[in-house]
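Trainee: Got a predicted model here, sequence first, then my questions.
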Amino acid sequence: MEIKSYLHLFIRELSPLFEEEECKQFFWIALEEIEGKSRIDVVMTPDLKLTDKEQWDRVLEELKKEKPIQYIFGKAYFYGLEFKVNEHTLIPRPETEELVEWVLKSIDVAQEYNIVDLGTGSGCIGVTLGKELPFAKITLMDISPQTLDVAVQNALNNKVKVNAILQNIVALEDCREPFDIVVSNPPYVRNLEKQEIKNNVLNYEPHLALFVEDNDPLLFYRNIVDWAKINLRSGGMLFFEINQYLGKEMLMLFDKNEFKDIELKKDMFGNDRMIRAVKG
């Protein structure tokens, strides 16, 4: 079967679930993964044929179940790097790239820093910072051994040296050496917001890394801030990705804990998504 013909079938089968442009994006990703071809190859050679229609059909069936294509192929891209992902890790998102970019713009990349990524997941934040900061010491921390294994593998694959700590961020222990930068994207979606979540996220991504109880939505942030008051150097910075609806509450949390230079930042979609503060 010609690739161009399968493209039309692909779009037709997925159109009840996704916009046409998103269907096409899925197709080009699958084309690269299955055939080792690109969109330009199809343009230049219109009669190219599928080499493994059975695999194409399996991918199409998974997508019809709304399984994220990153989980189908076991990889995602973040800040130009490839990361292994599976059911134990969230899929890295563009908004989190903005958080990493903010960290990098806030520091001197030629200096040495001791950085910890709390609730690291796939390791996308910590590993990327390690790649961009050649003199930094990177620590990745997560509650799940399976998740931490993925993060460490991603560090190895991207040639970044890291320390890995298996620990719950609601029961953080004091560390022996203070950190210069603490960064975290902890669970922040309240159960009341589940109706806003698409099925491909709700049905496949780990709820442990997504959701927090409605009656205490700042649970993880409060614990990290308390820990940072002891384990962050004076003048050190704390960066969070946050729930877009809780920006004011995050400002209050930092203020009452006597952090300074507190800044709330919007993401590319205009939502309150990141916050930075300096330890006094």
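Mentor: Yes, it's here.

Trainee: from here on, contacts and neighbour counts on C-alpha atoms
Mentor: Noted.

Trainee: Relative to residue 4, how far out is residue 191?
Mentor: Residue 191 sits at a distance of 43 Å from residue 4 (criterion: C-alpha to C-alpha, to the nearest Å).

Trainee: Comparing the two, which shows the higher neighbour count?
Mentor: Legend: neighbour count by other C-alpha atoms under 10 Å for residue 191 and residue 4, higher for residue 4 (17 against 14).

Trainee: What's the local residue count around the spatially closest residue to the more buried one that is not a sequence neighbour?
Mentor: Leaving aside its chain neighbours, residue 4 sits nearest to residue 46 (6.9 Å; criterion: C-alpha to C-alpha, 6 or more residues apart in numbering). By other C-alpha under 10 Å, the residues close to residue 46 number 13.

Trainee: what's the strand or helix carrying residue 126 packed up against?
Mentor: According to DSSP states H and E, residue 126 maps onto helix 124-132. Here helix 124-132 touches helix 94-105, strand 114-118, strand 137-142, helix 145-157, going by 3 or more C-alpha pairs under 8 Å, 6 or more residues apart in numbering; DSSP states H and E.

Trainee: could you check the angle helix 124-132 makes with the shortest one?
Mentor: Calculated by axes from the mean of the first three to the mean of the last three C-alpha atoms, to 10 degrees, strand 114-118 forms an angle of 160 degrees with helix 124-132.

Trainee: quick one: strand 114-118 to chain centroid distance?
Mentor: Centroid displacement of strand 114-118 relative to its chain, using C-alpha atoms, centre = their mean, to the nearest Å, is 15 Å.

Trainee: Put this next to the previous one:
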Amino acid sequence: MATVKANNIFRFCINQLNIDEKEAITYILLEDAYGITKTDILLNKVFNLKQELLEGQLKRLNAQEPIQQIVGFTYFSSRKFKVSKDVLIPRPETEEIIDLVKDFDSPKPSIIDIGTGSGCIAITLALEIPNATVSALDVSKNALKIAKQNAEDLKANVTFIEADFLSYDEGNFDMIVSNPPYIKNSEREEMSKNVLDFEPALALFVEDENPLIFYTTLAKYGKKHLNKEGFICVEINSYLGQETKEVFIQEGFRDVKLIKDFYDKDRFVTAKS
């Protein structure tokens, strides 16, 4: 343990890193891992620091490991969620799902989040819709461990289900929410190393021959298991917006909408039963 001035720590990190946006990443690392804020750096406060730990984290950053996995958490809808290599790191655009679901007026909705990962969607909905009954399904035992820990930490009442959704046929709900795997294997070359090497392929990729397999299954599941006047909201592959919308139209859903995210990309489909 060494006593070091904050500005020296900051400069050391910048000199050691050879990644894009290294200043922004350094600020995140120092604040989230060590509680050293930008103000502390400006005031050049003194901190006790484990040099070897910091050096190891910088090596991991240089290997393109996501900062969220290095510090062990990220933020979603202003809440802190634990993450690991077993779950997809929540993206800012996914937060828009929360508002889309909340806009669907239902006094005491029963909701299922399919492919819950870290639990960020299910837990946020449970906290922001207090009268809701929320379930969350995932095929990954390790992902569910993270999700359950997040629910416990955030004091959210969520029922977790370990199952393969492609063969799941249980329950009745007012709302279905899902951010399923939707990236085609052929799109891997467009992905950055920090995603390909450190996030779970199970939560990301589908076969090129059947890229809408989860949406087809979601639509069929919804027609069977959504209550009358029910609602479904899914995140989608922006390259397959119209095709995904058509899946729900063909299955007989009403008021099917293709919605853009704040990057102006096709990102969500909503529909009513």
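Mentor: Alright, I've got the coordinates. Since this is a predicted model, take the numbers as computed values, not measurements.

Trainee: Where in structure 2 does the helix holding residue 126 of structure 1 fall?
Mentor: Using TM-score structural alignment, helix 124-132 of structure 1 corresponds to residues 120-128 of structure 2.

Trainee: how far apart are the matching stretch and its match in structure 1?
Mentor: Following the fit onto structure 1, the mean deviation recorded for stretch 120-128 of structure 2 is 0.4 Å by mean C-alpha distance after the TM-score superposition for structure 1.

Trainee: contacts for that stretch?
Mentor: Taking contacts as C-alpha atoms under 8 Å, 6 or more residues apart in numbering, the residues outside stretch 120-128 of structure 2 that touch it are 76-77, 81, 90, 95, 97-98, 112-113, 116, 132-136, 147, 150-151, 154, 156-158.

Trainee: Narrow those residues to just the buried residues.
Mentor: By neighbour count, with 16 or more other C-alpha atoms under 10 Å, these hold 76, 81, 90, 95, 97-98, 112-113, 116, 132-136, 147, 150-151, 156-158 as buried.

Trainee: What residue in structure 1 is paired with residue 209 of structure 2?
Mentor: In structure 1, residue 209 of structure 2 lands on residue 215 (TM-score structural alignment).

Trainee: how close does the counterpart of residue 156 of structure 2 in structure 1 sit to residue 233 of structure 1?
Mentor: By TM-score structural alignment, residue 156 of structure 2 lines up with residue 160 in structure 1. For residue 160 of structure 1, the distance to residue 233 of structure 1 equals 24 Å [C-alpha to C-alpha].

Trainee: now swap in residue 162 of structure 1 and tell me
Mentor: Counting by C-alpha to C-alpha, the gap from residue 162 of structure 1 to residue 233 of structure 1 is 20 Å.

Trainee: cool, and residue 148 of structure 1?
Mentor: Taking C-alpha to C-alpha as the measure, residue 148 of structure 1 falls 25 Å from residue 233 of structure 1.

Trainee: do the same with residue 265 of structure 1
Mentor: Distance from residue 265 of structure 1 to residue 233 of structure 1, by C-alpha to C-alpha: 23 Å.

Trainee: hmm, back to that, what's the local residue count around the match of residue 209 of structure 2?
Mentor: 9.

Trainee: so is it in a helix, a strand, or just coil?
Mentor: With DSSP: H, G, I helix; E, B strand; the rest coil as the basis, residue 215 of structure 1 sits in coil.

Trainee: hey, which strand is longest across structure 2?
Mentor: Using DSSP state E, we find that the single longest strand of structure 2 is strand 226-235.

Trainee: Give the aligned range of that one in structure 1.
Mentor: Counting by TM-score structural alignment, strand 226-235 of structure 2 corresponds to residues 232-241.

Trainee: Now do that stretch: distance to the chain's middle.
Mentor: 20 Å.

Trainee: Likewise for stretch 50-58 of structure 1?
Mentor: For stretch 50-58 of structure 1, the distance to the chain centre is 30 Å (C-alpha atoms, centre = their mean).

Trainee: Other residues contacting that stretch?
Mentor: 1, 2, 3, 30, 34, 35.

Trainee: Run through the strands of structure 1 in chain order.
Mentor: Using DSSP E, the strands of structure 1 run over residues 75-78, 81-84, 114-118, 137-142, 162-166, 179-184, 189-190, 211-212, 232-241, 259-266, 272-279.

Trainee: Please convert those strands to JSON lines, extending it with distance to residue 15 of structure 1.
Mentor: Formatted as JSON lines, the strands of structure 1 follow (distance: least, C-alpha to C-alpha, whole Å):
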{"stretch": "strand 75-78", "distance to residue 15 of structure 1": "23"}
{"stretch": "strand 81-84", "distance to residue 15 of structure 1": "28"}
{"stretch": "strand 114-118", "distance to residue 15 of structure 1": "39"}
{"stretch": "strand 137-142", "distance to residue 15 of structure 1": "38"}
{"stretch": "strand 162-166", "distance to residue 15 of structure 1": "42"}
{"stretch": "strand 179-184", "distance to residue 15 of structure 1": "36"}
{"stretch": "strand 189-190", "distance to residue 15 of structure 1": "28"}
{"stretch": "strand 211-212", "distance to residue 15 of structure 1": "29"}
{"stretch": "strand 232-241", "distance to residue 15 of structure 1": "33"}
{"stretch": "strand 259-266", "distance to residue 15 of structure 1": "32"}
{"stretch": "strand 272-279", "distance to residue 15 of structure 1": "31"}
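
Trainee: Residue 257 of structure 1 corresponds to which position in structure 2?
Mentor: Using TM-score structural alignment, residue 257 of structure 1 sits opposite residue 251 in structure 2.

Trainee: thought its match was touching residue 220?
Mentor: Yes. With contact defined as C-alpha atoms under 8 Å, residue 251 of structure 2 reaches residue 220; the gap is 6.9 Å.

Trainee: which residues touch residue 233 of structure 1?
Mentor: Residue 233 of structure 1 makes contact with 178, 179, 180, 279 under the criterion C-alpha under 8 Å, 6+ apart.

Trainee: just to revisit the earlier point, got the buried residues for the match of strand 226-235 of structure 2?
Mentor: Buried residues in stretch 232-241 of structure 1, defined by neighbour count with 16+ other C-alpha under 10 Å: 232, 233, 236, 237, 238, 239, 240, 241.

Trainee: next one: stretch 237-255 of structure 2
Mentor: Buried, per 16+ other C-alpha under 10 Å, within stretch 237-255 of structure 2: 237, 238, 240, 241, 244, 245, 246, 247, 248, 249, 252, 253.

Trainee: Can you tell me the closest non-neighbouring residue to the match of residue 257 of structure 1?
Mentor: residue 219 is the one closest to residue 251 of structure 2 (C-alpha to C-alpha, 6+ apart), at 6.4 Å.

Trainee: ok, that neighbour - how many residues close by?
Mentor: 24.

Trainee: Run a quick neighbour tally on the nearest residue to residue 35 of structure 1 once chain neighbours are set aside.
Mentor: Nearest residue to residue 35 of structure 1 in three dimensions, chain neighbours excluded: residue 51, at 6.9 Å (C-alpha to C-alpha, 6+ apart). Using other C-alpha under 10 Å, the number of residues around residue 51 of structure 1 comes to 13.
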